[in-house]
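In: sharing a sequence plus its predicted fold:
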Amino acid sequence: MTIQRMENVGIVVEDLEAAKAFFVELGLKVLGEGPVEGDWVDRVVGLDGVRVEVVMVGTPDGHGRLELMKFRAPKARVGDGHAPANTLGIRRIAFAVDDIDAAVAGLRARGVQLVGGVERYEDSYRLCYVRGPEGIIIMLSEQIG
C-alpha cells in the first residue's frame, strides 16, 4: 500500500456559512456542498443517525481540499475555540499566499484578528497566524527568498 495523496482535511463547525465565507475570502473555491446521511455514513464514522451538511472547498491549484461539516445529528461536541497553538491535536492549517499584507488586510476587513504578528523567518518567508471562525488557526505564508 502506498498513499497517493492527501484527500482532504475535515473540520467540524457550528456556523457553516461563516466558515465557508472565511475560506472563500482566503481564496479557496467551493467545489460542492450538500447533505450527507444514511446507514453507510453511520458505519464509516461510527455514529448513529448521522445527518451532516458538507461544503468542500479547494485551493486554486487543485491540490488541497477542506471538508467543512456541520452536524445536524448527532449534535457536535463543543471544543475550545480559543485553544493556543501548543494544544495537543491538529492545531492549524497553513496556506501559501502571494501577498501576505493584502491577505491580512482582507481578513481584517471581515473582522478576523491576527493571533500574533506578521513575522519574517530568515530570508525565506513572512508568516502569521490568524484565528478564523470556530477558533480555527490559519497560518499564512509568503515566500520571499
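Out: Ah, there it is.

In: alpha carbons only for contacts and neighbour counts from here, please
Out: Will do.

In: could you look up the SS state of V44?
Out: Assigned by DSSP: H, G, I helix; E, B strand; the rest coil, the conformation of V44 is helix.

In: R126: neighbour count?
Out: Here the number of neighbours of R126 (other Cα atoms under 10 Å) works out to 20.

In: what do you get for D39?
Out: Neighbours of D39 (other Cα under 10 Å): 11.

In: list the contacts of it.
Out: Residues counted as contacts of D39 (Cα atoms under 8 Å, 6 or more residues apart in numbering) are G49.

In: distance of it from G116?
Out: 44 Å (Cα to Cα, to the nearest Å).

In: do R108 as well
Out: Counting by Cα to Cα, the gap from R108 to G116 is 13 Å.

In: who's more crowded, these two?
Out: With neighbours defined as other Cα under 10 Å, R108 and G116 compare such that R108 has more, 13 against 10.

In: pasting the second one now:
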Amino acid sequence: MHNVGIVVESLDEAISFFTELGLTLEGRATIEGEWAGRVTGLGSQQVEIAMMVTPDGHSRLELSRFLTPPTVADHRNAPVNALGYLRVMFTVENIDELVARLCKRGAELVGELVQYEDSYQLCYIRGPEGILIGLAEQLDNK
C-alpha cells in the first residue's frame, strides 16, 4: 500500500493534528489540470495535498483539500458501523498520554479506552473535522 487518502476542509489543521500523532510532513503541493481529473474522474480539478509519513517511514497519509470541484458529500460524523471508509489505525506508545494531548487539541474520545486481553489498549478518537482515528498500544507481555 502506498497511502491512505483523507479529504479535509482545513489542510493546516489536519497537518498539525497528524504531526501531534507522530507523522511527519513529507511534502505539500497543488495538483491540478486535466491529467489529474482523468485519474479521479472529476474532470478539471484543483486540489491542495499534503503527504504525511509515519515514524517508521513505511506508510503515508495523503490529506487533500479540494478547491475545484467542491466536495459533494460529508461522511465525517458517520458512526463506526457505517459502510465505506471506517478509520485509520495507528500503533502508538503511551496511549494515555497521547489521548490526553490530542483531546487538548480538540480530539474527542468516541467510546472508551479499553484493554483487549493482555495484548493491546485501544480506542477510537475523532480528530479534526470528525475524522475517525484508531489508536492501539501493544502491551508488554511480562
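Out: Structure's in. What do you need? Since the model is a prediction, treat every value here as computed from it, not as a measurement.

In: for structure 1, what spans make up the helices?
Out: Remark: helices assigned in structure 1 by DSSP state H are 16-26, 39-45, 100-109.

In: winner for burial among the ones you listed?
Out: helix 16-26 (a mean of 17; mean count of other Cα atoms under 10 Å).

In: got the contact list for it?
Out: For helix 16-26 of structure 1, the external contacting residues (Cα under 8 Å, 6+ apart) are 13, 30, 55, 57, 68-70, 103, 106-107, 132-134.

In: 10 Å instead, please
Out: Contacts with helix 16-26 of structure 1, where a contact means Cα atoms under 10 Å, 6 or more residues apart in numbering, come from 11-13, 27-30, 53-59, 66-71, 95, 97, 103-104, 106-107, 110, 112, 132-134, 136, 138, 140.

In: ok so, going back, overlap in contacts, R108 and G116 of structure 1.
Out: Listed as contacting both R108 of structure 1 and G116 by Cα under 10 Å, 6+ apart are V130.

In: residue in structure 2 paired with V118 of structure 1?
Out: Matched by TM-score structural alignment, V118 of structure 1 corresponds to L113 in structure 2.

In: just E134 of structure 1 next, same as before
Out: In structure 2, E134 of structure 1 lines up with E129, judged by TM-score structural alignment.

In: residue in structure 2 matching F22 of structure 1?
Out: Alignment note (TM-score structural alignment): F22 of structure 1 maps to F17 of structure 2.

In: can you give me the strands for structure 1?
Out: Assigned strands in structure 1, in chain order: 9-12, 29-37, 51-58, 65-73, 92-96, 113-114, 119-121, 125-131, 137-143 (criterion: DSSP state E).
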